[in-house]
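Undergrad: Dropping the sequence and predicted coords here.
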Amino acid sequence: MLTVLAFVVTIIIIVAFHEWGHFLAMRAFGVRVLTFSVGFGPKLLNFTDRKGTLWTISAVPLGGYVKPLDAREDETAEGDPGEFSSKPAWQRVITYAAGPVFNFILAMLIYWVLLASYGQSGMRAVIGPVAPDTPAQQAGFQPGDRIQAVGDVTLEGWRPFYNEMILHIGEEQPLAVTVQDVRGEQRVRQLDIGLWSEDPESSPLETLGLNQAVIIGDVLDDSAAARAGLRKGDLVLGLEGAPVNNWQMWQTQIMGHAGEALSLTVMRDGRLLDLSVVPEAVTEQGQTFGRIGVAAGGLYRQEFSLFSAIPHAGDRFVEQVEVILASLAKLVTGKLSLDNLGGPITIAQVAGESAAVGMASFLALLAYLSITLGVINLLPIPMLDGGWIFFGIIEMIRGRSLPERFLLAAQGVGLTLVVSFMLLAIYNDLVKQFS
């Protein structure tokens, strides 16, 4: 139920903002708007405003539209001052562009609110155990390496590292990853991401042999961790002889072994130490589990005021646009398989998962999808806003309208392309569900 609700809310918000942009531009240029619809099909809710616009929410939440008075659809509209197709080309170009622009504005607002409210936090990109016989091992990565840059891009944290990897997916040249090793020296590791490029839906860290370091934060006095000799800053590499690949795995193991002695391998100041810890048995709400009394380390956090959050929101926006454009370019050039296209089922699942995590996660997804909708609609493909913008610019250069026959033919080609990609995305969704 949460998945369905999150999907519907997501589509309604990003589509409504998109169409609102078109609507406001039309009203600004004196165009008579007949219908403003979120969704298609049977009307669920509707009303007509004083200017004669029918506002409606329809049953199929897979898009929306704003319908102006247009002589191309209604010959009786010719000569009406509120008719759309007779407006100057520059006004029509602005009207078509207003939809994607409003998607971008929505994303910027969301990022601004998130940064001003929650700040920016994450886990520093420190390498834990390196899996043998993997690209990471071949590149020379060592436990304790702290990733500082990819190429010329300085970064901090796993999220920007993932984004940089996406920008380079499908490339044959290895990524030049600058790290600071445990001795404080800077080194450049040449990471071949070809194996992940073949299966970009897999976890890049797992596929390439990189693991997030489990770093000990604050240690409670007189706790199991303190008695075992754990200190703040220790890097946990092994538990009972097995590598510790992330904090969740570490926490699960500790909670599942209350009262049992566990052998640990930790790195401290570049030296490996063998320790033993006995998790204390704790009972809460009828459940008994192990606890050793440590907090997660290796975290960073930045706080922003309402004003200082603005440029950082812009940085986040630009970062996501770059990722989306790079992904689209790689789909077109074949560096990224079309099997990776996701449709409404994928969107619904991701929306539901984000909503379950919390409001901040859901809003971040909403911003990303809004940017995606805006970028895709600006592609110069007939039937999309970008196609009409392209034709409008040609008309402005020529000084006269394009032939109606050409526009109809282009519209047919554009419709075929859009429907084909939609069907492919839905097919991919179904394959993922039943494979």
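TA: Sure, I can see it.

Undergrad: only C-alpha atoms for contact and neighbour calcs from this point on.
TA: Noted.

Undergrad: Now do the same contact list for the residue most central in space within the chain.
TA: Centroid-nearest residue in the chain, with CA atoms, centre = their mean: Tyr368, separated by 4.9 Å. By CA atoms under 8 Å, 6 or more residues apart in numbering, the contact list for Tyr368 reads 107, 320.

Undergrad: Does Met26 touch Phe36 like I think?
TA: No - judged on CA atoms under 8 Å, Met26 makes no contact with Phe36 at a distance of 11.5 Å.

Undergrad: I figured Ala326 was touching Leu167, is that so?
TA: Yes - counting by CA under 8 Å, Ala326 touches Leu167, with 5.6 Å between them.

Undergrad: quick one, strands of the stretch 201-350 of the chain?
TA: 214-219, 235-239, 242-243, 262-268, 271-277, 280-284, 287-291, 294-296, 299-302 (DSSP state E, counting those that start in this stretch).

Undergrad: what angle separates the fourth one from strand 214-219?
TA: The directions of strand 262-268 and strand 214-219 differ by 90 degrees, with axes from the mean of the first three to the mean of the last three CA atoms, to 10 degrees as the criterion.

Undergrad: Also the second one?
TA: Between the axes of strand 235-239 and strand 214-219, defined by the same axes, to 10 degrees, the angle is 110 degrees.

Undergrad: how many other residues sit next to Leu402?
TA: 13 (other CA atoms under 10 Å).

Undergrad: Next up, the contacts around it.
TA: 391, 395.

Undergrad: and it, how far is that from Arg183?
TA: Separation of Leu402 from Arg183 (CA to CA, to the nearest Å) stands at 67 Å.

Undergrad: Comparison target, given below:
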Amino acid sequence: MLATVLYFLLTLAILIAVHEFGHFWVARKLGVKVLTFSIGFGRALWQRVDASGTRYVLAAIPLGGYVRMLDEREDKVPPDVAHQAFNRQPIWSRALIILAGPMANFLLAVLVYWIVFVAGVPGLKPAIGDTLVNSPAQRAGLFAGQEIVAVDGRVVRSRSEVNMALLRRVGDSGEIVIDARFNSSDVADQYRIPVQRWLAGEELQPPQRALGIVYWEPDWPAVVDQVQPGEPAAMAGLQSGDLILAIDGETISNWQDAVDAISARPGATIMLALRRAAGTLEKPVTLASHEREDGKRIGRIGISVQVPEMPAHMQVTLRYGWLNALARAVSETVEMVAFTLESIKKMLVGLVSTDNLSGPVTIAKIAGASASSGLVSYLQFLALISISLGVINLLPIPVLDGGQLALLGVEAVSGRPLPERVLLWFQQTGMLVIIGIMVLALYNDFSRL
């Protein structure tokens, strides 16, 4: 838990510092006097003042930051420095200063992706282990043993690339085109899967699973990894490393056998046969009853599986040379910006459920999980969140950078700034919108706990 919080705070600090530094750097380059550069809000934990009079602050509440510039609308400005006031600058200059924050986030994403693509991105081959009965994938003719090589004409080499290509189609109607081949063949066959408002309004699940594609996995032994505190397994005394041999006398050959047996017994008391260290023992466990979204009740025990390493022939590392990695980093950032904008559009028109909106709790959990998965996973997460922050700040909502740019556009067209009372109304409206979004995101976070 502590590690999760620390990685969350580290992620926030990096993203906020980069965003605010964009505003700060461009403001100074354009001759605007910067009064304060703050990471966080509230009471200052650390501060110093440089030779130009700028105050640098590290504040107690690390949920944002700001750059405060000299501005006649906020304070009385001496005539000898009035030319350095933000409000005195031409519209193009103010627009560049505002735009610099989101652009800094995009540049950070390019830099991080560049490092990642040079280092190499580990992944797993998108080999099909099975197709679900009467699923869209099975009806289209996809087979177990095939490997997906393209989605909608886009070449894919790993499961994450397949999933990303499929996520782009959420809410769409038409056909999803999948190219797949058997390992023994160099020729791929093309399969067309008709969709109608695919997954529209639903909470997102693994997209390949929604088509009925089950990736190949080796048989996982039913070895306990983590035991969740307060859950039935913990109360019965199960430990990490326990191997489940049988449930109610039925032999358990792998993890899926254990999942099926436990899911089929909601609320029941079962007898587990375990191997622990060199010996065997039996433990009675009273399962919890958990209701799924479809209303069906399943048993829950509160353990996770110890995941074995994938065979070498299923692993793939996507690595590029320095120049190709830079081009790929720029391309990835542009594609993710477009994907984020398209997702926001689909959410506004109801093609993507607002249940998918995440707040700080979910972000913290993902930050911790990605960090524990290795540096490359964490850097990919950092780049994605940096892009999201940049895009969100460009939305035309007052109090965000995009709202300020919209107001400058109005000023450019009308030839004068909006009246103070109108600006105040816009800011109050924008604050209500932001608070509403945060409340919804937090609600989604806690409903997932």
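TA: Nice, I can see it. Just so it is clear, the model here is predicted, and its values are computed rather than measured.

Undergrad: Just give me the neighbour total for Gly141 of structure 2.
TA: Using other CA under 10 Å, the number of residues around Gly141 of structure 2 comes to 14.

Undergrad: just to revisit the earlier point, before we move on, which element is the residue mapped onto the residue nearest to the centre of structure 1 from structure 2 in?
TA: When structure 2 is aligned by TM-score structural alignment, Tyr368 of structure 1 is paired with Leu384. Taking DSSP states H and E as the criterion, Leu384 of structure 2 maps to helix 375-393.

Undergrad: And that helix against structure 1, how far off on average?
TA: By mean CA distance after the TM-score superposition for structure 1, the fitted helix 375-393 of structure 2 averages 0.8 Å away from its aligned residues in structure 1.

Undergrad: same thing with stretch 36-45 of structure 2?
TA: With structure 1 overlaid, stretch 36-45 of structure 2 shows a mean distance of 1.2 Å (mean CA distance after the TM-score superposition for structure 1).

Undergrad: Now Asp152 of structure 2. Nearest residue, chain neighbours left out?
TA: Val177 (4.8 Å; CA to CA, 6 or more residues apart in numbering).

Undergrad: Assign a three-state SS to the one you found, would you?
TA: When classified by DSSP: H, G, I helix; E, B strand; the rest coil, Val177 of structure 2 comes out as strand.

Undergrad: what number of residues lie near it?
TA: Neighbours around Val177 of structure 2, by other CA under 10 Å: 18.

Undergrad: now swap in the one 10 residues further on and tell me
TA: The burial count assigned to Val187 of structure 2 is 11, neighbours taken as other CA under 10 Å.

Undergrad: Now it. Nearest residue, chain neighbours left out?
TA: Closest residue to Val187 of structure 2 apart from its sequence neighbours, by CA to CA, 6+ apart: Arg181 at 6.3 Å.

Undergrad: ok, that neighbour - contacts?
TA: For Arg181 of structure 2, the contacting residues are 146-149, 187-189, by CA under 8 Å, 6+ apart.

Undergrad: any idea how far it is from Met271 of structure 2?
TA: 44 Å.

Undergrad: Then Pro398 of structure 2?
TA: Distance, Pro398 of structure 2 to Met271 of structure 2, by CA to CA: 59 Å.

Undergrad: of those two, who's got more company?
TA: Between Pro398 of structure 2 and Met271, counted using other CA under 10 Å, the more crowded position is Pro398 (25 against 16).

Undergrad: Go through stretch 414-426 of structure 1 and flag the buried ones.
TA: 414, 422, 424-426 (16 or more other CA atoms under 10 Å).

Undergrad: in structure 2, what residues pair with that stretch?
TA: Counting by TM-score structural alignment, stretch 414-426 of structure 1 corresponds to residues 430-442.

Undergrad: so which strand or helix has Ala60 of structure 2?
TA: For Ala60 of structure 2, the host element (DSSP H and E) is strand 55-69.

Undergrad: Report the buried residues of that strand.
TA: For strand 55-69 of structure 2, by 16+ other CA under 10 Å, it's 55-59, 62, 64-69.

Undergrad: Let me know the closest of those residues to Ala210 of structure 2.
TA: Proximity of those to Ala210 of structure 2 (CA to CA) peaks at Gly64, which lies at 36.8 Å.

Undergrad: Just give me the match in structure 1 for that closest one.
TA: Using TM-score structural alignment, Gly64 of structure 2 pairs with Gly63 in structure 1.

Undergrad: nearest spatial neighbour of that match, skipping sequence neighbours?
TA: Gly39 (5.0 Å).

Undergrad: same question, Gln84 of structure 2
TA: Nearest to Gln84 of structure 2 is Val32, by CA to CA, 6+ apart, at 4.6 Å.

Undergrad: likewise Trp322 of structure 2?
TA: Val118 (6.2 Å).

Undergrad: ok so, going back, compared with structure 1, how much does the match of stretch 414-426 of structure 1 deviate?
TA: Counting by mean CA distance after the TM-score superposition for structure 1, stretch 430-442 of structure 2 comes out at 1.4 Å.

Undergrad: Contacts for that stretch, please.
TA: Contacts of stretch 430-442 of structure 2 (CA under 8 Å, 6+ apart): 357-361, 397-400.
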